[in-house]
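Chemist: quick one: sequence and predicted model below, then my questions.
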Amino acid sequence: MNPTIKKTELQNNKPILSVLVDNSKSIPFFKEDKSVSEFISNIQNNKELGDKFEVKKFTFGNSLQVLDSLSFKENETNISDAISSINELHKGKIAPIILLSDGNQTIGNDYEFINSKQKIYPVVFGDTIKYKDLKISQLNVNKYSYIKNKFPVEVLLNYDGNETVNSQFSIFSKGKTVFSQKVQFSPTENSKTITANLTSTKEGLQFYTATIRKIEGEKNTKNNTKSFSVEVIDEQTKVLILTSVLHPDIGALKKAIESNKQRSVEVLLIDKYKNQLNDFQLVILYQPTAQFNTVIGELKQKNSNYFLVSGANTDWNFINKQQLGFTKKAINQTENYGAIYNDGFLTFLQKDIGFNQFPPLKDKFGEVIFTKEQQLLLSQNINGVQTQQPLLATFEQNNQKSAILLGEGIWKWRAASFLNTNSFQEFDEFTGNLIQYLASNKKRNRLEINAKNIYPANSTIIISSYYTDKNYKFDDRATLEITVTNTDTKEVVKFPFSLVSNSYQVEIENLSPGNYAYKVAVNGQNIHKYGQFKITEYQVEEQFTNANHQKLDVLATKANGKLFYKNQFDYLSKLLLENKEFYTTQKSTIKEQNLIDWKWILFFVISLFTIEWFIRKYYGKI
């Protein structure tokens, strides 16, 4: 027998008071860092608030963090993410939120429309007076241009103010003015779009600076300037599509390839082809038949690159005789093939854009056999069954590059990609990556670098590299190092790369604005790559002229809270203390406890027996 008793324990749970502190650079830019620290100190030292609430303090920039110390060095502000994270963290609890911020968000969803289940009390820090301000809101330019060609630069200018003002917009390159235009703004005409057509005069990466001249009384001039870059290339890539049939795939491929302005596409029916191979860097063979005999002979003779797309009208008996490195035992029956992404694909960098969700492609049924080394980007999925059969594969042999897509209907992929992302960009980039690889006659490099041309000031510079062994397989045994040189001051710094998944990455911080050249080298190997980038003085957190108290007020109203200013701590604390919705809850817990604890009784009994045994042994009773 082991009788039990029940014991009820009561636990008091205070409401939680979450204090969210904007830790971005815009706070010291408005000279409010001391005011924020004093406000937090007032909350922490208020005994009545501490008695009523369990106070928890957090900071946020691009993400939410528990408050350890304030640095005000975050390069981005995401108010929406901070509020959403706190709502999720304190789900089902009474947890009002105090938000200390200037209300200027630089990334994330618009916090004005967030649905918060907790009451929010924003406290405004920063100047609420509206000053006259001219700024470059947006700048659009193509990444590439061709030498001696004109390329457009579209700039959106905005004005805040109550007077009519005159200014001048200019674009500079290497200290010289390459474009200039006078502009006038008024309270009613406060936005202008300017298009400048610049001429590419020199091959390579070219940097430009766009600026709008300061007007009288303008407080913030850091948003008057933006830098951009254009890579000038010597010639355009020309692609020829030879087809035996008219098909929607032709139009989809043409649009996807020509979405990059450095590429042009010409479409010809195979019976119109007349030995034009030398005019193109790449030939796409769409559903080849015996009529393609001449052009395939030319491709083999000249070792030219090609991309073969098969389908229901493809003559596989003809292709199998061409010794292209693959054959197919096709029957006169079609099958639908879904796509499976291969994350071990090494030929070029290509992310998964949702290939497995795309509609299936149609091709003749049969087994594909390779007679030369290949890399699979996509394999076949037949009615939900994953196979090792290829859907999209690439080849590289004797400096000839080729690829095969085993199925027609790729136009459906482009449409599906648009439905998923509301843009053709992902599909067009995928097609562009494939075309760029196939159209290049350069020997494949064992070391590839991925870096931007322009970085904003005080941002983290992330550079990734991809290194392979002699068989062009990713090599995770290497040691990579980057040497960065400031071309103005000649200051040199070195950083090692870290292995991250299937690539090497380095994060560089605290570089001052200026022009930089870099060299990435593989230790112990005579393999290296060069590049350059620019760090601008543009800081997104310093693009605002005043605190956005209007949006904070909308947020407070929608969340059933109230807006406060930095000098209203007493008013805020009084409201929180008197609000009867913020109350302490009691939670009762019933525990059952045994009257007899058998573990201790067992230990006691064993101890007695042990003592008795030693006593008997001592006196010779055993």
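Modeler: Sure thing, it's come through.
Chemist: okay, CA-based contacts and neighbour counts for the rest of this
Modeler: Noted.
Chemist: what about the helices in the stretch 501-622 of the chain?
Modeler: Assigned by DSSP state H, counting those that start in this stretch, the helices in the stretch 501-622 of the chain fall at 549-558, 569-578, 598-618.
Chemist: need the ones you listed in JSON lines with mean neighbour count, can you?
Modeler: Below are these laid out as JSON lines (neighbours: other C-alpha atoms under 10 Å):
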{"stretch": "helix 549-558", "mean neighbour count": "20"}
{"stretch": "helix 569-578", "mean neighbour count": "14"}
{"stretch": "helix 598-618", "mean neighbour count": "11"}
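Chemist: ok, and here's another one to check against it:
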Amino acid sequence: MQTQTVLFIILAVIVALILVLVQYYHRQKTKGKTIMVLSFLRFISIFGVLLLLINPKFIQNQYQIEKANLVLLVDNSSSVKNESNIIKKTLEELGSSKELKSKFNISAYSFGESFRAKDSLTFLEKNTNITKALRTTEDIYGRTTTVGVLLTDGNQTIGRDYENIKLKKELRVFPICIGDTTVYEDVRVEQINTNPYSFLNNKFPVEAVINYDGNSNINKTVSVFVDGKKEYQEKLYFSEKENSKIIQTNVTAKSIGVKSITISVETLKNEKNEFNNKKSAYIEVIDETTKIGLVSSILHPDIGALKKSIEVNEQRQVFIISPNTDKSSLENIDVFILYQPNSSFTQVYDFISKKKVHTLTISGIKTDWRFLNSVQRHIAIKNGYPIQDVLPKLNSSFSKFDVSEFSVNDYPPLETNAGPITLHGKMESILKMTIKGVDIDNPLLIVSGETARKDAYWFGENIWKWRVQEYRNSKDFKNFDDFIAKIMVYLTSYKNKNRLNVDYKSVYQGSNNEKITATYFDESFTFDSNAKIMATIINKETGVKKEVPMLLVSNFFELDISNLTPGKYSFNISVLDKSYSKSGFFSITDFDVEKQFLSANTKKLERLASKTNGRLFFSNKTTELKKQLVEDNALLPVQKKTENIVPLVDFRILLGIIALALTIEWFLRKYYGLI
């Protein structure tokens, strides 16, 4: 307690005594025990009030011993399956060590594609993400001193390269290298680059990276096969210094459908790992291109962003057109995007009305609302309103196509000066407007299309900011580009809206998370979470049939097909007790990225340890690791002091004492006639 507070308490005692003496001994002539009791009660009440005003506090110190964290991070991928006994033995030795337990708080996690607490080890995960394991450990243990013991072969298949990440100084990493550290002579197909789509009778590029590990001079032939037929081959020279080569060729798309592209390199004599001498990729050949005319009379970043997003799918070509262009150049356009239309768009709207072409109208602060109201029949917009920022809100009940995976998290606002919007006919909102956190009745993005002609309206400019924000969120544009692609697919489709929608890929890589998703809507086109969706999957090669219910996940149904063996499959998705079903075909490739590695990557693990002030160990050196951790003075437990400021007196108890003293004093004074 501070000296100043003590002096105030002494002063309060003196003041209370003086007031009591003045009241009961200076003014009162009566003396005796009664006056002494009354003066004591008055002293208690006055001193209590003064004590409340002073509110004295004192500091209470608490001491605790904080141990460093010892986090065991175990690689649970298939690449270390052959070393499972060594890993389990090492874990047991570290986890049960009395010396380590006395010095550290020990915890264990497993990682592969995901990161989780180590309850059981399967060594079946198809990917390894060491960066995620280190980042998650850093997030969990924050700024406390932490030692990460990383049991892995050092071969990462997904995620950012762990060698290049910057970790906090509180996290030190001690890798334990698992697996064969011998460097074998090996030649392999490292990577295949090709487009996901090609057009019939067009040439599509194929590029492959071939790497060699060894110190010999060799010549090997690399061949390119399309659906099993050799299309190209090239002989490459390798040496210890020239250990990486790139082949490039163009292949003609001769028929439509999904085509298998296989790159194969000749094996070495006595090569230990022949699995990585061959790698496959897939391309879908289509027989037509959708031509999209983007009509604008102004320059705006939205135009470039939309063109980039749409042309991610090479089935689509975007042509930027002036409103005053010749009508002959409009003839081959399948869909028009009308960007901020004004009176100069008259001829384009005449053409659209005559040909019944699908449209997407994007409005903004330079849109001529009177003109737009006059040239279409779906909406009526009041004008003369100020420019305002509007945020998007996804309509989860949208039924014309599946938008369940589209996320608008952290998307910046769009600008618009549109007033209240009146809808005519059957229109449905994909996105709704939110202004300053309040949901309003205006739609942000709507579509129509009960007939052969379909139209969509987007009320806001600066869409380019959404695409930029998507890259900030996820380091790619996929979420935004997929959403734009679905709008384009809808506008180029002549089908009426379906109550059952199924989303799947034609080809699934064997190492990926394979999913088929579906959405089902009731008669009012509201998402029906109570529906029972059944999937029937047939292996076209073996004829094996499998029926599996789809699971409800948020606002869509999901089927996990990652347990299926590689091959070609047909499927049927149906709603039980309803007449709705969808069918399709897909293939699962025989590819396990974990099998591409032959040896442990000791060099990268050693560089990681050096960057984090750790040290690389091998699985037969566990005793040496324990000794270093126990003897490292930088990892000693730390005594921490916590200062708590505690009130000297509980104010509720003190108020009760004051009230009780005043009450008793009042009754005694009344009883003895002193009032």
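Modeler: Noted; the coordinates are in hand. Computed from a predicted model, the values in this text were never measured in an experiment.
Chemist: ok, back up a step: can you add distance to residue 91 of structure 1 and give the helices of the stretch 501-622 of structure 1 back as CSV?
Modeler: Shown next, in CSV, are the helices of the stretch 501-622 of structure 1 (distance: least, C-alpha to C-alpha, whole Å):
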stretch, distance to residue 91 of structure 1
helix 549-558, 18
helix 569-578, 20
helix 598-618, 41
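Chemist: tell me which residue of structure 1 lines up with residue 72 of structure 2.
Modeler: Matched by TM-score structural alignment, residue 72 of structure 2 corresponds to residue 19 in structure 1.
Chemist: for residue 132 of structure 1, see how far away residue 217 of structure 1 is.
Modeler: Distance check for residue 217 of structure 1 against residue 132 of structure 1: by C-alpha to C-alpha, to the nearest Å, it reads 7 Å.
Chemist: higher neighbour count, those two?
Modeler: With neighbours defined as other C-alpha atoms under 10 Å, residue 217 of structure 1 and residue 132 compare such that residue 132 has more, 17 against 9.
Chemist: could you pull up the residues touching the aligned residue in structure 1 for residue 110 of structure 2?
Modeler: Matched by TM-score structural alignment, residue 110 of structure 2 corresponds to residue 59 in structure 1. The neighbours of residue 59 of structure 1, taking C-alpha atoms under 8 Å, 6 or more residues apart in numbering as the test, are 20, 21, 22, 23, 65, 66, 67, 70.
Chemist: could you turn the buried ones of those into a PyMOL selection?
Modeler: Here is the PyMOL command that selects the buried residues among these (16 or more other C-alpha atoms under 10 Å):
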select buried, resi 20+21+22+23
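Chemist: show me which of the contacts of residue 59 of structure 1 is closest to residue 232 of structure 1.
Modeler: residue 23 (40.0 Å; C-alpha to C-alpha).
Chemist: sec struct for the residue nearest to the closest one when sequence neighbours are not counted, please.
Modeler: Closest residue to residue 23 of structure 1 apart from its sequence neighbours, by C-alpha to C-alpha, 6 or more residues apart in numbering: residue 72 at 4.3 Å. Following DSSP: H, G, I helix; E, B strand; the rest coil, residue 72 of structure 1 is assigned to coil.
Chemist: what's the match for residue 72 of structure 1 in structure 2?
Modeler: Residue 72 of structure 1 maps onto residue 123 in structure 2, by TM-score structural alignment.
Chemist: ok, its match touching residue 83?
Modeler: No: judged on C-alpha atoms under 8 Å, residue 123 of structure 2 makes no contact with residue 83 at a distance of 9.5 Å.
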